[in-house]
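In: okay, here's the prediction I keep looking at, along with the sequence it came from:
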Amino acid sequence: MTGTQVPARPIVVPIGEAEAPEAAEFLHRHLNPRISPQRWLAVLAPPWADGPNRGFALLSGGSVVGVYAAIYSTRTRRGATFGVCNLAAFCVLEPYRAHSLRLVRALLGQKDLVFTDLSPSGNVPAMNERLGFSTLPSATRLMVCLPRIGGGARLTEAPDVIARTLSGPDAGVFADHHDAAAARHLVVQDGERYAYLVYRRDRRKRLPLFASPLYVGGDPVVLESNWGAVASHLLRRGYVGVLAERRVLGFTPRGWGFEVRHPRPKMFKGASDPEDIDYLYSELTLLEW
């Protein structure tokens, strides 16, 4: 294409099952080549398989030139049930960047949904603010994982033990996420009580050595009182630190650590209370990068 050529106006189409493989290949080639098309396809077809589409694509001449992938779920908070659309991955080829907002509007134009954007980067946070998104409280303390011997609690990541232990909403979370590629599951048992931690492996300074909690179920007091044992467990699995968000854990862990000066933003639109937003059913549970 020469500098004087103007690309034809692309069309916006929903991504369905038939379009998902081409959208996954596009994200592999143009957004993050380290992530295979198969892994992108898993994001476009999550284990819980909920939603009217898998996002929207820009097509020009029959070829994909832009993708905004979306992950849908149905959630219940404080007795109310509502749909969530998680904005998962956004990429448009440079000649078509002027049409980027058409993808955004196609997604946000869907009615009666809460929207989340849990890993925005580049100029997306500023764009989201202009579109009415709010930023979730994200105070984060990097807690160093230290070795520890002993302790009365039992810790397990064995799927069969976890499935037998969890009850109520926690059992549903595990059923939906036990095949989610980025979700790790840990249960802490203390007598008859348990705490359930879902976390992911994250990179800082390109080093994949950090655990990021995504969800806490059961009794958070069990997790807090056994934090030393949890940190030691994670250290044995190759994590040097935990990126501990208070809004996720419900407490600030004791131990050696420091405040993260610029935690990565997480944003939402359409919910009246930030407490209604968590990090499940999203790219954070489906995709490592």
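Out: Cool, got the structure. Since this is a predicted model, take the numbers as computed values, not measurements.

In: okay, CA-based contacts and neighbour counts for the rest of this
Out: Noted.

In: which residues in the stretch 1-150 of the chain form strands?
Out: Applying DSSP state E, counting those that start in this stretch to the stretch 1-150 of the chain gives strands spanning 11-14, 55-60, 63-77, 80-92, 113-117, 134-135, 140-144.

In: in TSV, list those strands along with mean neighbour count.
Out: Converted to TSV, these look like this (neighbours: other Cα atoms under 10 Å):
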stretch	mean neighbour count
strand 11-14	18
strand 55-60	24
strand 63-77	21
strand 80-92	20
strand 113-117	24
strand 134-135	18
strand 140-144	21
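
In: so which of these is nearest D276?
Out: strand 63-77 (6.2 Å; Cα to Cα).

In: just the residues contacting the closest one, thanks.
Out: Strand 63-77 is contacted by residues 22-23, 26-27, 43-44, 46, 48-51, 53-59, 81-93, 96, 100, 103-104, 276, 281-283 when judged by Cα atoms under 8 Å, 6 or more residues apart in numbering.

In: can you rerun that using 6 Å?
Out: With contacts defined as Cα atoms under 6 Å, 6 or more residues apart in numbering, strand 63-77 is touched by 50-51, 54-59, 81-93.

In: relative orientation of it and strand 113-117 in degrees?
Out: Going by axes from the mean of the first three to the mean of the last three Cα atoms, to 10 degrees, strand 63-77 is angled at 110 degrees with respect to strand 113-117.

In: presented hereafter is structure B, for comparison with structure A:
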Amino acid sequence: MPAVQPRFREIQESDVDAIADLLTRGFVHRSRQYWMAGLKRQGARSLPANAPRYGYLMEHDGKPVGCLLLIYSTKTIDGETVVCCNNSSWYVDSEFRNYAALFATMTQKRKDVTYFNVTPATPTWPILEAQGFKVYCRGLSFSLPGLSRNRGGMRVETITADTTAIAGLPDHELELLRRHAGYGCLSLVCRSDTEVIPFVFFRLRKRRGIIPLPALQLGFCREIADYVRCAGAIGRHLVWRGCPIVIADANGPIAGLADIYSEARGRKYFKGPRQPRLGDLADTELAIYGM
């Protein structure tokens, strides 16, 4: 253990290059370009009041030796506007690992914020649980939506970052779809004669030289029931784009879908006043940094 305890402080704009170097060193399968692109997006986002722009770093002798990226946003949960914080990439150099738990605790102290972790590595599960985090998602559903029937003549439209208006869609949801299209996600609406239903899907990227499944991750919907209702139309739309499989957060098989449920991956944790809902990964690291 170092003789001098490291200092914890908020990440500033001037730290971004050093943080990218630190994360590239800590996550060897992610390139520096990956981190810089995500940090640039994070630096341009709107934030709730009194929220840090990037998160916090652990510093020793004037150099970062650890960091925890925090992505703040506001979400509507059961009709209430809630301040949420996605605890994103957490890394500490081996020499300073004894301070890692204290570092994480010191940076997650606000009682009005719901903190959540959508990519917890298996070895960190006991640490998160000791810090008071609870599981809200236990696994993943792998579905073939194209096998579902198209209910009520649903039609699918693609939304781009330049889309100016969608009849029947509230402005805040259109902005969410446009924003995520700008991140490189697939933003869609499913339209019937009476309603317009928004969706965001995350693209899977090649990692460690492995070609990903021909699949998309469900990144946003108002509720999972919307995906079930629109699955047929969405599935046919996605099949023509070479992605017949949709991965969704779940706590068991999803009724009404042709799916397989697995708890091998996908566990997610939260701590705070409101439990996140399944099907809302908007404005998280999975969107801003990519999968």
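Out: Alright, I've got the coordinates. Computed from a predicted structure; not experimentally measured.

In: so after superposing, what's the score?
Out: Once the chains are overlaid, their TM-score stands at 0.82 when taken by TM-score structural alignment, normalised by the length of structure 1; 280 aligned residues with a Cα RMSD of 3.3 Å.

In: and stretch 26-38 of structure 1, what's buried?
Out: Using 16 or more other Cα atoms under 10 Å as the test for burial, stretch 26-38 of structure 1 gives 26-28, 31, 35, 37.

In: so what touches that stretch?
Out: With contact meaning Cα under 6 Å, 6+ apart, stretch 26-38 of structure 1 is reached by 24-25.

In: what about 8 Å?
Out: 21, 24-25, 40, 64-67, 90-91, 93, 289.

In: cool, stretch 102-109 of structure 2 as well?
Out: With contacts defined as Cα under 8 Å, 6+ apart, stretch 102-109 of structure 2 is touched by 8, 56, 58, 68, 115, 131.

In: can you do 7 Å?
Out: Residues from elsewhere that reach stretch 102-109 of structure 2 (Cα atoms under 7 Å, 6 or more residues apart in numbering): Y56.

In: and A181 of structure 2, that's in a helix?
Out: Yes: under DSSP: H, G, I helix; E, B strand; the rest coil, A181 of structure 2 falls within a helix.

In: quick check, it in contact with S187.
Out: Yes: using Cα atoms under 7 Å, A181 of structure 2 makes contact with S187 at a distance of 5.7 Å.

In: between the longest helix anywhere in structure 2 and strand 139-143, how big is the angle?
Out: Criterion DSSP state H: the longest helix present in structure 2 is helix 224-239. Counting by the same axes, to 10 degrees, helix 224-239 of structure 2 lies at 50 degrees to strand 139-143.

In: from the contact counts, what lies against helix 224-239 of structure 2?
Out: Secondary-structure packing of helix 224-239 of structure 2 (3 or more Cα pairs under 7 Å, 6 or more residues apart in numbering; DSSP states H and E): strand 155-159.

In: average distance between the strand it packs on and structure 1?
Out: Mean deviation of strand 155-159 of structure 2 relative to structure 1 after superposition (mean Cα distance after the TM-score superposition for structure 1): 2.2 Å.

In: in that strand, what's buried?
Out: Neighbour-count burial for strand 155-159 of structure 2 flags 155-156, 159 (criterion: 16+ other Cα under 10 Å).

In: contacts for that strand next, please.
Out: Residues outside strand 155-159 of structure 2 that contact it (Cα under 7 Å, 6+ apart): 177-178, 187-192, 233-234.

In: what angle separates it from helix 224-239?
Out: Going by the same axes, to 10 degrees, strand 155-159 of structure 2 makes 80 degrees with helix 224-239.

In: endpoints of stretch 210-223 of structure 2, how far apart?
Out: End-to-end distance for stretch 210-223 of structure 2: 32 Å, by Cα to Cα, to the nearest Å.

In: over to stretch 22-39 of structure 2?
Out: Its start and end residues considered, stretch 22-39 of structure 2 measures 13 Å (Cα to Cα).

In: check the offset of it from the chain's centre.
Out: With Cα atoms, centre = their mean, to the nearest Å as the basis, stretch 22-39 of structure 2 stands 17 Å off its chain's centre.
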